Structure formats: C-alpha cells, structure tokens
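K.L.:
Sequence first, predicted model second:
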Amino acid sequence: MSGAAAASAAPPRLVDPFGRAIAYLRLSVTDRCNFRCVYCMAEKMTFLPHAEVLRLEELDRLCAIFVGLGVKKIRLTGGEPLARRGVMTLFQALSRRLRARELDELTLTTNGSQLVRYADELAACGVKRVNVSLDTLDPAAFAAISRRGSLTDVLAGIEAADRAGLKVKINAVAQKGVTEDCAVPLIRWAHGRGYDLTFIEVMPLGDVEGEWSQRFLSLAELRADLAQRITLAPTPYRSGGPARYWQVEETGGRVGFITPMTHSFCDSCNRVRITCSGRMVLCLGAEAAVDLGKVLRESDDDRDVEIAIREAVAQKPKGHAFGSSEARAPRASARPISLTGG
C-alpha cells in the first residue's frame, strides 16, 4: 500500500469539539494505594470490586485502540500503579509499541515506594522518565500527609530510579501550613539532584476527611512567598503538560506551577483519562464519564470501542469548573483523585 493510500485508510484522529487533538492518554491501572494521602484518599477507603477492574489484557487492548486513533503518549497512574499485581506485564506489552514507534512515550506517576523493586524493569521496558509524588522532606510532615508511607522508602526508590537511568520529576501538592516551610528545602534538594519540581494546587475532589479549602494554598501566594527567599525568573520551557515553569537563579533548576484552581490551562488540553474500570472521564473537574469498559467487555470488535471513544471525545467540555462557586462548595466531584490519577 502506498503512503498516501495508507494515510487514507487510517482512522481519523481524535479531535474534540473545540479543535483540540487528543494525543495523550492517562490510564489508571488501579484505584488502590499503599499510602492514604490526606488530599487524595480517605483513611478508610472503599475500593472497586476486583470484578469491575479491567484485566491487564483488557487495559492493553484499550491502549492499542487509543494508539490506533493517534495517541502518542501513555502515562500509567493509580492509586499507586506499581501496587497492582503483575503490572509489569502491561508495561512489557506497551513497550512493544514503543519499539514499533507507534508510541512516542510510556511513563508513569508513582509515590516512589516501589521503585527499588521496579526501576530497572521500567527502564528495560523503554520508560525514560517518571513523576514521583513527594510533598516534603520532613519525616514528621511526610508521615502526617501520607498516613501510611515511609519517606525512607520513597527516597530509596528515587535513588533506584536514578541508578536505572530514569529521569525523575518531583510533584508536590501545595498545602497550607505545610508547603510554606517545606518548599525551599524541597527545591534545593531536587535541583541538587538534577530534578525539576512542580507544585500543584489542591483540587476539590473526592470524599476526604476535612474541608479541602482548609488545605488550599494558592500557587500565586506560594510563588510570591518563594520570591522573597529565592530568585525566580519566568522561562518559556514547557514539558508538554499544564505546568508553567520558572528558573531558580540560585540552583539553576526549574520550578513548575500547576494551577487548576486559580488559572485555567484547559485551552491546550490534549488528554483523556481512563479509570481502572474503563470509565473515560471527560474532565478531571466534572462527574461526567463514559463507560468504555462495558463496551470493551461486551464486544470483541475494536470498532465498537472506537465508536464509543469518539462519542465520548465529542462530549469533552471546554474546561473544568474548579474556579466556580459551584465547584468550591463543597466538591467539584465525589470521584477521588485515586480513581483517575491527577
């Protein structure tokens, strides 16, 4: 088949009603996690029944369909993705698409606690970089936030990722009463090891203990506070995500700010999110979702799933409503962050 004929035979790419081409899939492989971070999960969580969670083979099939529709980047999330039993078989399956150049990047977001065990395998599967969630280097503050996590395990996991050749980026959720004191030490530590660091605003998602607004810290406020202690200069650097970066003169590193609450970044949204049960979340800040898992299990014909995906993308909203009064009282969505990843 000629190049022109092959192009004409390929299915049309995914484009939402606002002209945004969808090239990035964030796939949750589990809603479970070995931590219980206060802004993400309740202390006593009710998890999905195992029967509702897609098998790894089903997740691979779903990824294949999205790749066929033009998705070039896949990020596996959770919960904690590396807590899922057998998850490396999914990484291995997806790595074949990297080798075939059907996929440009395969990566993950992790709490870091399992990287000692899996970093070398991830690198062997073609994973080049990982995002590690780490809000503080203070052991007491870390224990209070994670409730079940070990800072020692996370730091050892980050070191293992380094040894395996994985590029590390640190994600920190900004929290009132915590981040003001932790931010500068975290920046200096990350930059001293060559890691970019991104701060993220708390979002009003899920049924967690306490009112989210009590934890909320505006990143404009945080940046102004940081500017009193370190020298920040704006930079045009972009990582492909919603973060806006600033250069730190004293360290030579970059600090990113993701501001879902105070400054929308929806105009450039090129992603969709799928839960571990196969529900395609139309926007992180809304309840609406389409059950692709049901279609996947009811039909062996990938074209049926493709139709459902296109119908879902056609419903993708222009942007989230995090900044609205409706979203702030009390939650934009009852769906926990652990169900979709951030």
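P.N.:
Ah, there it is. Numbering: from 1, shown residues only.
K.L.:
okay, CA-based contacts and neighbour counts for the rest of this
P.N.:
Will do.
K.L.:
tell me the contacts of Cys269?
P.N.:
Arg20, Ile22 (CA atoms under 8 Å, 6 or more residues apart in numbering).
K.L.:
The same query, at a cut-off of 10 Å, please.
P.N.:
Asp16, Arg20, Ala21, Ile22, Ala23, Tyr24, Gly240, Gly241, Pro242, Cys283, Lys318, Gly319 (CA atoms under 10 Å, 6 or more residues apart in numbering).
K.L.:
Output those as JSON lines; include the columns neighbour count, secondary structure and distance to Gly206.
P.N.:
Putting these into JSON lines (neighbours: other CA atoms under 10 Å; DSSP: H, G, I helix; E, B strand; the rest coil; distance: CA to CA, whole Å) gives the following:
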{"residue": "Asp16", "neighbour count": "20", "secondary structure": "coil", "distance to Gly206": "26"}
{"residue": "Arg20", "neighbour count": "17", "secondary structure": "coil", "distance to Gly206": "27"}
{"residue": "Ala21", "neighbour count": "18", "secondary structure": "strand", "distance to Gly206": "28"}
{"residue": "Ile22", "neighbour count": "21", "secondary structure": "coil", "distance to Gly206": "26"}
{"residue": "Ala23", "neighbour count": "20", "secondary structure": "coil", "distance to Gly206": "27"}
{"residue": "Tyr24", "neighbour count": "22", "secondary structure": "strand", "distance to Gly206": "24"}
{"residue": "Gly240", "neighbour count": "10", "secondary structure": "coil", "distance to Gly206": "26"}
{"residue": "Gly241", "neighbour count": "13", "secondary structure": "coil", "distance to Gly206": "23"}
{"residue": "Pro242", "neighbour count": "18", "secondary structure": "coil", "distance to Gly206": "22"}
{"residue": "Cys283", "neighbour count": "21", "secondary structure": "coil", "distance to Gly206": "14"}
{"residue": "Lys318", "neighbour count": "14", "secondary structure": "coil", "distance to Gly206": "22"}
{"residue": "Gly319", "neighbour count": "17", "secondary structure": "coil", "distance to Gly206": "19"}
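K.L.:
here comes the other one, which I'd like you to weigh against the first:
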Amino acid sequence: MIDPFGRTITYLRVSVTNRCDFRCTYCMAEHMTFLPKKDLLTLEELERLCSAFVDKGVRKLRLTGGEPLVRKNIMQLIQRLSRHLQSGALDELTLTTNGSQLARFADELADCGIRRINVSLDTLNPEKFRAITRWGELARVLEGLDAARRAGIRVKINTVALKDFNEAEIPDLVRWAHGQGMDLTLIETMPLGEIEFDRTDQYLSLSQVREDLSSRFTLTDASYRTGGPARYVAVAETGGRLGFITPMSHNFCESCNRVRLTCTGMLYMCLGQNDEADLRKALRQSNGELDLGRAIDEAIARKPKGHDFIIDRDHNRPALARHMSLTGG
C-alpha cells in the first residue's frame, strides 16, 4: 500500500474499544459517554479487517483503546492474530495499555508472541497518578509492569509531558525507567476531544524538555526505530534510550507509515484529520473481501500529507472533536 506521497503503509493501529478504566485528564472528560456495544465490530470482524491489512502488506499491528485489555474476550482476538506472527506475514503484534490489567494477562500475551508493549505512565507519585488518571492505582500498574517483564515482554514507558504537572519529574522518570531496563518515550499533548479545561495550560514543548535534559544528561541521537513516530537519543549516564514524539513542535508527517482503525470499523488515514473510510460497511457487504480490499485501496489513496494540529490561545477548541480513545491511543 503506497499513499499519494510515496509513503509505504506498513503499520496499522487498531482501537478495539473506546472504553477505559482510567479517565486521564488530557485524554477524556470525567463523565464520558461511550459507544453502545452494538455499535462495535465483533472480535471476528476485527480479526478479518486486521488480516486484510496484513494481506496488503502491513507488517506491524498495534492494538489500542481506550484500554484494549478491558474488551471482553480480547485474548481470543490476540490469539487469532498471532497466527500471522507464526506464518511470518507479520513482524510484530503489540499493544499500548495503561497497565491496569497486565498482571492478569501478561503470561497469555507472551504465549501469543507479544514481545514488546507500550505502557502509559505519567508520574511515579501515587497521589498525582490518582489525580491525572482520576480512577487509577499506581501500585496496580507497577505490579503489571513486573508481571510483563517476568513473562519476557519488553516494556516501553510512554509519558505525556504536562506543564506544571510532571515536567520537574521527567529526569527521575528517565532514571527510573532505564534503571528497570525499560525505554522511555515522552509525548506532547495533542488537541483531540473536549476536556474540562484549556489545553494551553497543559502543553509543554519537548524541544524545551530536551534542552533541559541536556543540562543533566549526555544525549546522543540514535538511529534506533520501532516503526512509529518516536525519535530516539541514547542517554550516556543511564545506558538507556529516550524517545520524543513531537506532533506539535515538530511533526513527523513526512515519514508517516501508519493508519488507524476504530472499534466501529472507521479507518482514519491521519490522526489529525477528519477524513474517514467506512470499512464496516464494506466488510458486511455481500462481496466480502473484494469490496473490503477495494475500500482499503481507495482510503490509502486519500491519505493526506500531514495533520492540522495546533494549540495556542487563539484556538481554544480542540483541533478535532473526537477523543483519542475513539481513534486509538
């Protein structure tokens, strides 16, 4: 699959549910209205869609949410998709999780061939963790991280950099993650969905964060890539890797190799645009795989050059009305 700008699409991110057991303040409103279950694709339909993309050249498949591990019978889907790892059609099957369910599922995930996961974690302070997630318990997440590592799964920590919340804590997060043998990636907050306050109060440029970290650590650009948008540096003092995802201060659109599928079957060719393709309709039409393949091809042909994200005092509303949990975190 090659888009209009010559980029080969090899990475599919799939939101298996828009539900989550946390309510992170930069991601969701506290009182969310989630989709009725009848509107969701079945696990069988999700498997068919993912497999269609693998057949068309996707080599990396990431399951997201919401929180993917709260989807009922999610391990059935993961087990079915793992056959693409066994056949060699897929290089990697992975997921992004908040870690709340990892202690329960880590061994099963490893048995299905999942070797690496991303865990979202923004602070190591239990009170601040409860405040940012509204419902989360830090101890439960840390227990899940231990379970994943015992199962042989490599963990990368994703941290959203938030002004006046965790910016002073970032150096300690680097030392902690690297001390546990985990990479850490810092992410700028993105203007997706209505929340209870102005995102300009949260936004922290990672250019400034990197400058601050450079006064504490020796940072050297690294060629390491995972297939996603992060750009990495090696941290000499810790021996670990630190990633930066900068959709606001420096977008990464020129090398975008991914598309996103929602739990309702809508394909977004760009996280920061509203254009979508209804793959559920194609999936359920009588011609089945033929119609689905044609719909995917038509969608990739509309992939835009880049996103329109902006956060400033003149743009108080989010760039897009949909929440990250719908598109897939």
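P.N.:
Cool, the structure landed. Note that the coordinates shown come from a computational prediction; the quantities given were computed from them, not determined experimentally.
K.L.:
Give me the TM-score for this pair.
P.N.:
Comparison of the two superposed chains (TM-score structural alignment, normalised by the length of the second structure) gives a TM-score of 0.97, and 329 aligned residues with a CA RMSD of 1.5 Å.
K.L.:
Make CSV from the contacts of Cys269 of the first structure and add distance to Glu211 of the first structure to it.
P.N.:
Below are these laid out as CSV (distance: CA to CA, whole Å):
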residue, distance to Glu211 of the first structure
Asp16, 34
Arg20, 34
Ala21, 36
Ile22, 34
Ala23, 35
Tyr24, 32
Gly240, 32
Gly241, 28
Pro242, 25
Cys283, 22
Lys318, 27
Gly319, 24
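K.L.:
how big's the offset between the strand ranked longest in the second structure and the first structure?
P.N.:
In the second structure, ranked by residue count with DSSP state E as the criterion, the top strand is strand 154-161. Taken over the aligned residues, the distance from strand 154-161 of the second structure to the first structure averages 0.4 Å (mean CA distance after the TM-score superposition for the first structure).
K.L.:
ok, now which ones touch Ala174 of the first structure?
P.N.:
Here Ala174 of the first structure is in contact with 135-136, 180, 182-183, 198-202, 215-219, 222, 257-258 (criterion: CA under 10 Å, 6+ apart).
K.L.:
which residue lines up with Ile65 of the first structure in the second structure?
P.N.:
Matched by TM-score structural alignment, Ile65 of the first structure corresponds to Ala52 in the second structure.
K.L.:
what's the closest of the contacts of Cys269 of the first structure to Ile307 of the first structure?
P.N.:
Set against Ile307 of the first structure, the nearest of the contacts of Cys269 of the first structure by CA to CA is Asp16 (13.8 Å).
K.L.:
so is Cys182 of the first structure in a helix, a strand, or just coil?
P.N.:
helix (DSSP: H, G, I helix; E, B strand; the rest coil).
K.L.:
Kindly apply the preceding question to Ser277 of the first structure instead.
P.N.:
Secondary structure of Ser277 of the first structure, per three-state DSSP, is coil.
K.L.:
which ones are touching the aligned residue in the second structure for Ile230 of the first structure?
P.N.:
Correspondence of Ile230 of the first structure to the second structure, assessed by TM-score structural alignment: Phe217. Residues counted as contacts of Phe217 of the second structure (CA under 10 Å, 6+ apart) are Pro171, Val174, Arg210, Ala234, Val235, Ala236, Glu237, Thr238.
K.L.:
repeat that with 8 Å
P.N.:
Val235, Ala236, Glu237.
K.L.:
The first structure: which residue goes with the second one?
P.N.:
Think Ala236 of the second structure. Match for Ala236 of the second structure (TM-score structural alignment): Glu249.
K.L.:
Pull the contacting residues for its match.
P.N.:
Contacts of Glu249 of the first structure by CA under 8 Å, 6+ apart are Ile230, Thr231, Leu232, Ala233.
K.L.:
Surely the second one touches Gly252?
P.N.:
So that's Thr231 of the first structure. No: between Thr231 of the first structure and Gly252 there is no contact under CA atoms under 8 Å: 10.2 Å.
K.L.:
which SSE is the match of Ile65 of the first structure in?
P.N.:
Element membership for Ala52 of the second structure (DSSP states H and E) is helix 43-55.
K.L.:
Great, nothing more from me.
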